[in-house]
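**Student:** I'll drop the sequence and a predicted model, then ask my questions.
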Amino acid sequence: MIPFHAHVPIISWRDTAMRKPALLCALAATLALGAAAPTFAADVQIGFTGPISGPASFLGQQMKWGAEQAIAELNKRGGVLGRKVSFTMLDSQCRPAEAVSAAQKLISQDKVDVLMGDLCSGATMAVMPLAESAHKPMIVSISTLPEITDKAGVGGNKWVFRTVPNDRMLASVIGTQLAHTKTISFIAEDTDYGRSAVKLVKARLGADAKVVSEDYVKSTETDFLPVLTRLRSTKPQALAVFMLDQQGYNLMKQYTQFGLKMPLVARPPLLAPLAKGLLAGGKFDGSWTVYPYFDQYSSPANDAFVKPFVAQHKQGPHYVAYGVYESIMVAADAIRRAGSTGPDAVREALAKTDYQGILGPITFDDHNQSHNNLMLVQVEHGKLGVKLIPSK
């Protein structure tokens, strides 16, 4: 969260901001007529942190859009427990310290009923102890670091739940896909996510598989020519990529300039709108990614989510928009079953969740981890094909 100064406002997004002037006018009119002031039930408050500013701010925008759609749908149905639902998103820049400051404000000042995790795993991990000490139910909707699951539920932080598959589950599917790969290189962002993902996938490679190279780059790095030059001579069968969209897109552009032929696998940003033009030429045929969500998967439930999203924003929902949307729906379901927003009641209801989500049922195990279906997305003839795969 950006520190408050007189000339720098705290960066936040609130869906209730535009309703306040109208509400105040209505209240003033009522008082002018001499009538008793009406009593308004407090909104059910959802709060989360994310990158409103910084390199990942485009994903923060998608998070906001996902929240807006979920809130609009819930309120159209009458809200939750007869109360409107609202959300507040504060800026973390994907940094742990900023995420903690933002979460403290959401808990102590905004009085949110449910807290949600950040985009970046490091930021989410930093907020988890705060949720525990404040006895605030927290849903992790995007971050995939396995340690979040390890620290939650039985024997750990009972206030934290995760609705998205973690990297261990993703690595299991990736390892299966790489079963016949004999030589492989890795390139990943130098973060908890990047290093953990590479470690998990390496542990699942076949006994005769050889790791040709392993490179980690800063999240701000844009020049991949040294790595690609080396790959052109070593010629691994596949290049496993673990990066956020913009950086991965830069890698893909330079990859095509070098005329490399090995497929990109694991978590390259093949689904990103930026990458669409690069795929069309067929240069990435044979590449694939395992992802928690892909908007082009066709089913009645996903179509009902995607259609209004595209109509509103002129682009499909990213995985992060889906993650926030789904988690808000899970939170609303738990509050409805709990019959209140009391933290203990909501936490107990979350533990008993059996919610029919967009990709299938969402339930939580002893470590408060859901086991949603995953998506294997492959490039064939310049186009993306998708297959639903159960997570383990």
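**Tutor:** Arrived safely, thanks for sending. Residues are numbered from 1 along each chain as shown.
**Student:** going forward, measure contacts between C-alpha atoms and count neighbours the same way
**Tutor:** OK.
**Student:** doesn't residue 373 make contact with residue 388?
**Tutor:** Yes: under the criterion of C-alpha atoms under 8 Å, residue 388 makes contact with residue 373 at 6.5 Å.
**Student:** Mind jotting down where the strands sit in the stretch 151-300 of the chain?
**Tutor:** In the stretch 151-300 of the chain, the strands defined using DSSP state E, counting those that start in this stretch lie at 160-162, 183-189, 210-217, 238-242, 264-267, 288-291.
**Student:** Next one for the comparison:
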Amino acid sequence: MQLPTNLDRRGRTRRIRWLVPLALTVLTLPAAGGCSSDGATPAAPRGDIAFGVIAPLSGPESARGQDLVDGAQMAANDLNVRGGVIGLHVSLVTVDDECLDDSGKEAAKRLHLTESVAGAVGGVCDDAAEAAARVLGGNGLPFLISSANSPTLVSAEDTPTAYLTNGTPYQEALATVHWMAYNTAQRLAVVADDAPESAYLVKQVISVASPVPKVVSKQTLTAGRQDIAAAAATALAADPDVVYWAGSARESGRLAAALRKAGYKGMYIASAQSESPDFRSAAGTDGAEGAYVITTASPQNLPATEAWTKRFTKAFGRAPGRDALQAYDALRALGQAVTQTGKVDRALNSEQLTKLEDTFTTFMGALRFAPDHTVKYDNHLVLTVKSGAFTLASTLRPDNDT
């Protein structure tokens, strides 16, 4: 079966290849000291350049916010080891958005009034990130939204300087259907909970899947009133060779267990929420084994980040999370844009983000932005449960655009 092309929302196509096992571009940065990559000592910084970091440092998402800030600080440290950005020492201006839209707006105002701030990274919650992006866009300040991933956050009219570095739900749907196609799936049964984000993701998956694999069954389960055994029986009555779940990790595990108990031998694929101990616990050994989860890259599922993770853990006393990795790459991208511009110019630096040079890479390879300011090559990958643990199965990277 021929693999599908990757269709973006502007109608372009791009061929992909699946890498099994994974071969990743390894980002090489000096671990410590003051030497550049050619062995020479970098020139002493001749001034300062500041980047803003917008994160929830209070409230229920404060742990994620601190992870994001620490990832940005790690990037600043690494840039300074290499001599800074255009010879300027990198510092951070961190503001708390509390994951609230009003706080996001106020946080962004503080940044744009700080003359030394050349750009910003961050944004965990959609509402707060959108509020900040509107303020920063109105003042020409580039903003790399590193965690929140709603495509509505980037708008040429309302948030012209905002960029998403995280893969969108649409891109998760693409990755999901690509994996089905790679495994020659023909008949798809879809089951989801009734959360709005699950409904949106399912809509994208079904849209991308048509005509192959053919959707032979679709169910939406009401939270708290699911008859999982009945849902499994309904899905299997349609004779699928792949069952896809979008929704909570616990209910995903229960469905996987029910399917295996009913004798299902086909593929089980779940949305990113199932990358959780709750899934493995609810599924049990038999239900979880061999299941696939489509999720975004994190330090825990990228072998190429091993050395970076050790350095991060030594610096901050804990292992990094997904938000730290995303913020690390986002801040480096801002530094690269300034480097390519050759000066601190907010408008020019924002424009340069669409023209990042081939030499700039991340742990996932190339970081490039599409005209709509979403990532051109997203960061989704495939995990599978093997011997009770999540194991990297594959990722996709672009071969070329056609």
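**Tutor:** Ah, there it is. Computed from a predicted structure; not experimentally measured.
**Student:** what's the TM-score here?
**Tutor:** Superposed pair, TM-score by TM-score structural alignment, normalised by the length of structure 1: 0.72. Supporting alignment: 333 aligned residues with a C-alpha RMSD of 3.4 Å.
**Student:** coming back round to it: looking at the strands of the stretch 151-300 of structure 1, which is nearest to residue 329 of structure 1?
**Tutor:** strand 160-162 (13.2 Å; C-alpha to C-alpha).
**Student:** contact partners of the closest one?
**Tutor:** Here strand 160-162 of structure 1 makes contact (C-alpha atoms under 8 Å, 6 or more residues apart in numbering) with 128, 131-132, 137-141, 149, 152-153, 350, 364, 367-370.
**Student:** run the last query once more with 10 Å
**Tutor:** 115-117, 128-129, 131-132, 135-144, 148-149, 151-153, 327, 347, 350-351, 363-365, 367-371 (C-alpha atoms under 10 Å, 6 or more residues apart in numbering).
**Student:** Stretch 302-316 of structure 1 too?
**Tutor:** 62, 65-66, 68-70, 272-273, 293-299, 317, 321-322, 325-326, 357-359.
**Student:** rerun that using 7 Å as the cut-off
**Tutor:** For stretch 302-316 of structure 1, the surrounding residues in contact (C-alpha atoms under 7 Å, 6 or more residues apart in numbering) are 295, 317, 358.
**Student:** just stretch 376-392 of structure 2 next, same as before
**Tutor:** Applying C-alpha under 7 Å, 6+ apart, the external contacts of stretch 376-392 of structure 2 come out as 166-167, 171-172, 175, 285, 288-297, 301, 364, 367-370, 393-398.
**Student:** run the last query once more with 8 Å
**Tutor:** For stretch 376-392 of structure 2, the surrounding residues in contact (C-alpha under 8 Å, 6+ apart) are 22, 166-168, 171-172, 175, 179, 275, 280, 285, 288-297, 301-302, 364, 366-370, 393-398.
**Student:** mind checking the SS state of the residue nearest to the spatial centre of structure 1?
**Tutor:** For structure 1, the residue nearest the mean C-alpha position is residue 142 (2.5 Å; C-alpha atoms, centre = their mean). Secondary structure state of residue 142 of structure 1, per DSSP: H, G, I helix; E, B strand; the rest coil, is coil.
**Student:** My understanding was that it contacts residue 117; is that so?
**Tutor:** Yes: here residue 142 of structure 1 reaches residue 117: they are 7.2 Å apart, a contact under C-alpha under 8 Å.
**Student:** Okay, helices next: where are they in the stretch 301-402 of structure 2?
**Tutor:** Assigned by DSSP state H, counting those that start in this stretch, the stretch 301-402 of structure 2 shows helices spanning 306-316, 322-341, 346-352.
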